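K.L.:
Sequence first, then the predicted structure, then my questions.
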Amino acid sequence: MPIIASIVSQHAEEAAFLWLLRDAAVSAPHYSLADLAELDSRVEAHIEGLRVAGDAGWSCCVEGLQQEESGEVFAAAVIALEGEDPWRIEQVCAAVEATPETARGFISALGWTAPDKLGGKVAGLLESDSPLWRRIGIAACAVHRVDCGKHLSQALDDPDPTLRARALRAAGETARRDLLPDLRGQMRSEDPTCGFWAAWSAMLLGDRGERVSALQSIAVSDPPLGPRAIQVVLRVLPPADAGDWLKVLAQYPECRRELVVGCGVSGNPAYIPWLITRMEKTPDLARVAGESLSLITGVDIADEDLEQDVPDDFEAGPTEHPEDEDVALDPDEDLPWPNPGPIKAWWDANSARFHAGTRYLSGEPISEAHCRRVLETGNQRQRKAAALELALLRPDAPLFEIRAPGFRQQQGPVQEAMKHPGAPEA
């Protein structure tokens, strides 16, 4: 069959572009597992086009590497990792070394590639002299939820803080409870990111106590890490203690958004009237307040016709004003705009089935069985919440990976995936 160069080039471009979409989709509030699987099938179709094209497909991948972007690195890395030509892998590695921020695409490719295709390729990364490649090797094992043994424990003491932080995170993701003493020591690290991931993993592994207070401090003092800290702290505190801490959080004006998110994370329906008030009185928090309400109650604001048009006087994200220097994207762009009146009526009709002080996720009290149902049916943010809840309920089990290729997640029941998510040979 003749190779049509323009078609092969299009496969490379589309694979890279669609990867960018899926990189955002894995944490998007409007993507379900079925939606993610459909998008990933489109990515896979273009990757298959590159496979079938053979050398011509690889040439297009190499050409794409010149753009120094993560999507192009992802496409090239999948083709290289699936083959047996070490020179191809070296070309991708050279591109990543030249532009380290594209490592995200390489790690994603390692997670995309089927375990039986990786063979011993991850071992070379784990045994590299470069902290960058050791970090990528640990990340590769972590996204497949495989224990990389001594390589992980050694990395916990590495002088490179980015490698150490990734190893600390992987300890929690892969349920390495034997590393708890190391995690406790690293909580006092001078590097705040290492201290955070040490406390985060310790919490997932069942070590609470002072770990809670450490994450509470991070939540109000470290804007990049604070939202992650809140996602764990409010899931382990008893409802009364969670309420007390939310009052503390309310004293920090810069944490207004985190407070609204925290009400949803707490799962306590007692906060729903306050969330509805935020929808009415605080436009910049209205949509995230609606998301918190949905996280607790399970109501779909769009499907239940509880949304409204964007208010005419509301402006979020980059504007067209030349003097406006704020170029940050609207964090709530993909959330529906809640209509407070109908939502209040909905709550009045449904509040009797919710009990203050009980923690809910997507409309049901939190349990292992319900969390697994949410992993199957929820949107990606709800699925992330369910995965965290399960990990906290079962400290001896790995954190379920909601970012894995959607079609792979759908191949078997979530219960089985929790037991054996699949892992590359190190």
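P.N.:
Thanks, I have the structure now. Given the structure is predicted, the values throughout are model-derived calculations rather than measurements.

K.L.:
contacts and neighbour counts: CA atoms only from here.
P.N.:
Fine.

K.L.:
What residues of stretch 355-363 count as buried?
P.N.:
If you call a residue buried by 16 or more other CA atoms under 10 Å, then stretch 355-363 has these buried ones: 358-363.

K.L.:
Go through these and flag which are in strands.
P.N.:
360-361 (DSSP state E).

K.L.:
and the buried residues of stretch 355-363 as JSON lines, adding distance to residue 218?
P.N.:
Converted to JSON lines, the buried residues of stretch 355-363 look like this (distance: CA to CA, whole Å):
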{"residue": "358", "distance to residue 218": "26"}
{"residue": "359", "distance to residue 218": "24"}
{"residue": "360", "distance to residue 218": "25"}
{"residue": "361", "distance to residue 218": "25"}
{"residue": "362", "distance to residue 218": "27"}
{"residue": "363", "distance to residue 218": "30"}
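
K.L.:
Tell me how many other residues crowd residue 338.
P.N.:
25 (other CA atoms under 10 Å).

K.L.:
swap in residue 291?
P.N.:
Neighbour count of residue 291, defined by other CA under 10 Å: 27.

K.L.:
Please look at it and residue 337 and confirm they touch.
P.N.:
No. Judged on CA atoms under 8 Å, residue 291 makes no contact with residue 337 at a distance of 9.6 Å.

K.L.:
related to what we said a few turns ago, quick check, nearest of the buried residues of stretch 355-363 to residue 300?
P.N.:
Residue 300 lies nearest to residue 362 out of these, by CA to CA, at 9.5 Å.

K.L.:
residue closest to the middle of this protein?
P.N.:
Computing the C-alpha centroid of the chain and ranking residues by CA atoms, centre = their mean puts residue 27 first, at 5.4 Å.

K.L.:
got another, please set it beside the one above:
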Amino acid sequence: MAPPPSRSGVVRGARRILWDVLEEHLEEAAFLWRQRERALVAPDERLEDLADGDEARLLAHLRGLVTGGAAAAERLLRPTLAAEEPQRTGVAAWSLLAMQEEDGTIPVLRAMETAEDAPRAGLMRALALSERPGLDAALLRSALCLQPWPRAGVLEALVHRRADVGPLLGGLSPGASPPIWRAALHACRLVPLPMASEWLGGAMEHSRPDLQEAARVTGLIHHLREPWLQCREEVEQGRVQGRVPLLALAISGGMREAELLIEALRGPLPRDEVLWALGFCGRIPVAEVLLEVLREEASWLAADSFATITGLPLDEPRFLEKADADEYDPEEDVEDTRAAEEAVAELPGPAAPDLKVRVAEVEAWWREARPRLDARGRYLLGSPWSAKGLVEAMERVSLRRRPVLAWELAVRSLGACQVEPRAWARVQRASLTRARDVRLAVQSFDVLMKRGI
């Protein structure tokens, strides 16, 4: 039997626990957890900013919570698993899982069973980020015993962890509930095509846009022709649903696909989505079109896409200025909901900080840079596109652009290089180090996409 607590709240016979310090660790960690989620889709931060900023401070507070041991788990962390805020449930779950003397897996999975969508998202993120030994095996054993929503969450976490999800997929079947089907489609990028095919076939024609989009993202990783043709046809006909078709044509790298996106900029499709996608094309004629948009609108989004192609150092003070005070309210927090949604979106879309572009400075820079670039080539951050450059760009582009480049890396490696852009920064960097040794296809997707289901 455990010794009773004294009036001070300290367990007799145990080391002294400073509860006020642990509670401060919990509050600070919850705040930084939320900040990190927002940073993951920041349009003006890079991986280095994340690693050295919010993430480093978050990990310090999480380690502080773990030092509380069993007493902290019982008094502070397990009750917090029932919180309504995803950042609090995430912090509590990660800390429990990090305590080797505690079996944190069981209470976290129990909390998954009863949690609403928002707190369940925090629990799922904790499972994805946890580095507890043996966690993959424990989750695989438990998943089939869970109800559909928590089971889907566990499967998503296993996909984020790049675990062997084949045994779990083998116990499921297409036509399951939508959340499980969507999670299974994400998992299909980690298994051979014969196993993935039975899930992908029906989803590509499904009436639910989320299932269709997930099937296309995964289908292109497997080099399937059908989803590629669907994406191309939708852009050609100006009836795109979601951003996957636009981004697929952009990362294809082909000049014909770039021309289709330029045409789409003048059509009925959402302008910001097209501008966002154009930045991934890498083509100089696209850069010239973006510069025209910039002249007309001084659009930060157009400048950001232009910079992604040409290497314009957009974050230098000479190119930017703050928006007018009456156009921006620093107390306004209406972005919270959208930021939370985008943080869990696989391919975040366009967003812009409250900055104005000094167009004349951009034009002056371009007059000097343009002669060095070949109109026939493809570029990324001002350098000729290459497999090595794609891996290196993952360190240099904004956090918001990284998921699209991670998708291109997965496609061009036929699934061999799959970097999870929401993992801890050091985990991502380890994946990128391994990616340097993998051979990537350089052809346009019209050439690559040859496989059938």
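P.N.:
That came through fine. Owing to the predicted nature of the structure, the values given are computational and were not obtained by experimental measurement.

K.L.:
Please report the TM-score between the two superposed chains.
P.N.:
The TM-score (TM-score structural alignment, normalised by the length of structure 1) is 0.84; 408 aligned residues with a CA RMSD of 3.2 Å.

K.L.:
hang on, the earlier thing: so the residue nearest to the centre of structure 1, which of the three states?
P.N.:
At residue 27 of structure 1, secondary structure determined by DSSP: H, G, I helix; E, B strand; the rest coil is coil.

K.L.:
So what does it match up with in structure 2?
P.N.:
Using TM-score structural alignment, the equivalent of residue 27 of structure 1 in structure 2 is residue 41.

K.L.:
which residues touch its match?
P.N.:
Residue 41 of structure 2 sits next to 339, 342-343, 348, 399-401 when contact means CA atoms under 8 Å, 6 or more residues apart in numbering.

K.L.:
Can you report how many residues neighbour residue 352 of structure 1?
P.N.:
A count of nearby residues for residue 352 of structure 1, using other CA under 10 Å, gives 8.

K.L.:
Out of the contacts of residue 41 of structure 2, which is nearest to residue 105 of structure 2?
P.N.:
The closest of these to residue 105 of structure 2 turns out to be residue 343 (CA to CA; 24.1 Å).

K.L.:
Check the alignment and tell me where that closest one lands in structure 1.
P.N.:
For residue 343 of structure 2, no residue is aligned by TM-score structural alignment.

K.L.:
Could you do residue 252 of structure 2 as well?
P.N.:
Using TM-score structural alignment as the criterion, residue 252 of structure 2 maps onto residue 236 of structure 1.

K.L.:
List just the nearest of the contacts of residue 41 of structure 2 to residue 288 of structure 2.
P.N.:
Relative to residue 288 of structure 2, and with distances defined as CA to CA, the nearest of those is residue 401, at 20.4 Å.

K.L.:
ok, that closest one touching residue 43?
P.N.:
Yes. Residue 401 of structure 2 lies in contact with residue 43 (CA under 8 Å); the separation is 7.5 Å.

K.L.:
More neighbours: which of those two?
P.N.:
residue 401 (28 against 19).

K.L.:
Quick one: map residue 31 of structure 2 onto structure 1.
P.N.:
Residue 31 of structure 2 maps onto residue 17 in structure 1, with residues paired by TM-score structural alignment.

K.L.:
Now do the same contact list for that match.
P.N.:
residue 71 are the contacts of residue 17 of structure 1 under CA under 8 Å, 6+ apart.

K.L.:
where does it sit relative to residue 11 of structure 1, distance-wise?
P.N.:
10 Å (CA to CA, to the nearest Å).

K.L.:
and if you look at residue 97 of structure 1?
P.N.:
Using CA to CA, residue 97 of structure 1 is found at 25 Å from residue 11 of structure 1.

K.L.:
The two: who's more crowded?
P.N.:
Taking neighbours as other CA under 10 Å, residue 97 of structure 1 and residue 11 compare with residue 11 leading, 24 against 14.

K.L.:
Skipping its backbone neighbours, what lies nearest that one in space?
P.N.:
Nearest in space to residue 11 of structure 1, with sequence neighbours left out and distances taken as CA to CA, 6 or more residues apart in numbering, is residue 46 at 4.8 Å.

K.L.:
So that neighbour is in contact with residue 12, correct?
P.N.:
Yes. Using CA under 8 Å, residue 46 of structure 1 makes contact with residue 12 at a distance of 7.0 Å.

K.L.:
Can you pick out the residue with more neighbours from those two?
P.N.:
Comparing residue 46 of structure 1 with residue 12 by neighbour count (other CA under 10 Å), the higher total belongs to residue 12, at 27 against 21.

K.L.:
need the contact list for the more buried one.
P.N.:
46-47, 50, 57, 60-61, 64, 72, 75.

K.L.:
What about those, which one has the most neighbours?
P.N.:
residue 75 (34 neighbours).

K.L.:
Just tell me what it corresponds to in structure 2.
P.N.:
Counting by TM-score structural alignment, residue 75 of structure 1 corresponds to residue 91 in structure 2.

K.L.:
Would you map the strands across the stretch 201-350 of structure 2?
P.N.:
With strands called from DSSP state E, counting those that start in this stretch, the stretch 201-350 of structure 2 shows them at 320-322.

K.L.:
Where do the helices of it begin and end?
P.N.:
209-221, 225-237, 244-252, 255-265, 271-278, 284-297, 300-310, 335-344 (DSSP state H, counting those that start in this stretch).

K.L.:
Mean deviation, the third one versus structure 1?
P.N.:
Helix 244-252 of structure 2: mean distance to aligned residues in structure 1 after superposition is 2.4 Å, counting by mean CA distance after the TM-score superposition for structure 1.
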